[in-house]
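# Fold the stuff below for me.
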Amino acid sequence: MDQKLSLSTHILDVSLGKPAEGVTIKLFKSVHNTWIESANSATTDSNGRFKDFKNVDNTVTGIYKIRFETKDYFDRLGINDTLYPYIEIIFEIKSSDHYHIPLLLSAFGYSTYRGS
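Predicted coordinates:
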C-alpha cells in the first residue's frame, strides 16, 4: 500500500513579525541522485502555511528538498536589497510520521528546524 506524504511548512518573516504570504514553494525528492520535482508547486496562504504536498513517488522515506522563492516575495514587498534569491532546505524523512519544516526569514538571513 502506498503511504501518503505528511509534510507541511510555515514561513514567518521575522523582520516584519508576520507570516510570509504568497511565497512560491516547490518540493523535490532525490531519486537515484537526481532531484525529481513533485507534481505540485504552490504558494503559502495568508498564514504563511502550506500543508498539502503530494508524493513524488510511491514511497515516503527519502531525501527531500523544499525550495522557497524568496526573491519574488521580497520584490512584492519593495525590498530589493536581499541576500538570498531562493532558499533550499534539504532534509531526510525516515518514517511516515508528520514532518513540519518551518522557515524563519529575513532579507539577510534565515533559520529552520523540524517543527510539529
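
# make it CA atoms for all contacts and neighbour counts henceforth
Will do.

# Could you list the buried residues of the host helix or strand of L27?
Using DSSP states H and E, L27 sits within strand 24-31. Within strand 24-31, the residues that count as buried by 16 or more other Cα atoms under 10 Å are T24, I25, K26, L27, F28, K29, S30.

# for those residues, which one is nearest S95?
Distance to S95 across those (Cα to Cα) is lowest for K29, with 14.7 Å.

# give the contact list for that closest one.
Listed by Cα atoms under 8 Å, 6 or more residues apart in numbering, the contact set of K29 reads W35, I36, E37, S38, V56, G62, I63, Y64, K65.

# Cross those residues against strands and list the overlap.
W35, I36, E37, S38, G62, I63, Y64, K65 (DSSP state E).

# now the first one: how far from L12?
The spacing between W35 and L12, counted by Cα to Cα, to the nearest Å, is 26 Å.

# likewise K29?
24 Å.

# thinking again about what came up before, looking at W35 and L12, which one has more neighbours?
L12 (20 against 14; other Cα atoms under 10 Å).

# SS state for the more buried one?
Three-state assignment for L12 (DSSP: H, G, I helix; E, B strand; the rest coil): strand.

# Also this sequence, please, to line up against the first:
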Amino acid sequence: MSTSSTASVSTHILDTSVGRPAAGVAVHLSARSGRGARHGQGGDWRALGGSATDADGRCRDLPVLPEGTTHVRLDFAVEAYFERSEKKQADAQQDAPANRDSGATEVFFPEVAITFAVVPGEHYHVPLLLNPFGYSVYRGS
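Predicted coordinates for the structure are as follows:
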C-alpha cells in the first residue's frame, strides 16, 4: 500500500517506574473506517494483528493499516510485563518485598487501550509512558 493513501502507526513504551524501555509487551492493532460510534456511522473494529516490544521498548513491525482507516486502537497487555518485572526485582532484592510501600503486588491497569483518529498519508507515533499505577500517552514524532 502506498503511504499517501493510508496512515501509518508506530509506538514504544517507557516504564517510568524504572526509567527504562518496557520490553516484551504484547501490542495489538485494530482499525475501523467511518466516523466514531457517537455519530452512529462507525464501522466495526477489525483486528489487524500485533507484535511485542523489543529491548528498546519499540514495536518495529506493526501491521499496515488498510485504506480508508479513520480510527486506530492500540491494545497494550501490560500485566504480564509487570509480573515479570516484579519477579526480577524480587529476585534481585531477595530479602525485601518487590513493593515495600504499599504491599500491593497487582497492577492497577492490566491493559491499556488507546484509540485515536488518523488521516491518510500521516504517520502517528504513539508513545506510552507506563508505571504500575498509571500511564500517559501522546502523539509523538
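
# which residues of structure 2 fall in strands?
8-15, 20-21, 26-32, 46-52, 58-59, 71-77, 111-117, 123-131, 134-137.

# ok, now which ones touch the equivalent of L128 of structure 2 over in structure 1?
Mapped onto structure 1 by TM-score structural alignment, L128 of structure 2 lines up with L103. Counting by Cα under 8 Å, 6+ apart, L103 of structure 1 touches T9, H10, I11, L12, Y110, S111, T112, Y113.

# Put the buried members of those into a PyMOL selection.
Burial among these is assessed by 16+ other Cα under 10 Å; the matching PyMOL selection reads:
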select buried, resi 9+10+11+12
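
# which among the contacts of L103 of structure 1 gets closest to L77 of structure 1?
Nearest to L77 of structure 1 among those, with distances taken as Cα to Cα, is L12, at 14.3 Å.

# quick one: what's aligned to that closest one in structure 2?
Checking TM-score structural alignment: L12 of structure 1 goes with L14.

# what's the spacing between the spatially most central residue of structure 2 and T3 of structure 2?
When Cα atoms, centre = their mean is applied to structure 2, the residue found nearest the centroid is F76 (3.8 Å). Separation of F76 of structure 2 from T3 of structure 2 (Cα to Cα): 25 Å.

# try N131 of structure 2
34 Å.

# So if I had to pick from these two, which one is more boxed in?
Shown here are N131 of structure 2 and T3; by other Cα under 10 Å, N131 has more neighbours (20 against 14).

# For E88 of structure 1, grab the count of nearby residues.
16.

# now for it: what does it line up with in structure 2?
Using TM-score structural alignment, E88 of structure 1 lines up with A113 in structure 2.

# can you tell me which residues contact the nearest residue to its match once chain neighbours are set aside?
The shortest distance from A113 of structure 2 to any residue that is not its chain neighbour, by Cα to Cα, 6 or more residues apart in numbering, is 4.4 Å, and that residue is D75. D75 of structure 2 sits next to V27, H28, L29, E111, V112, A113, I114 when contact means Cα under 8 Å, 6+ apart.
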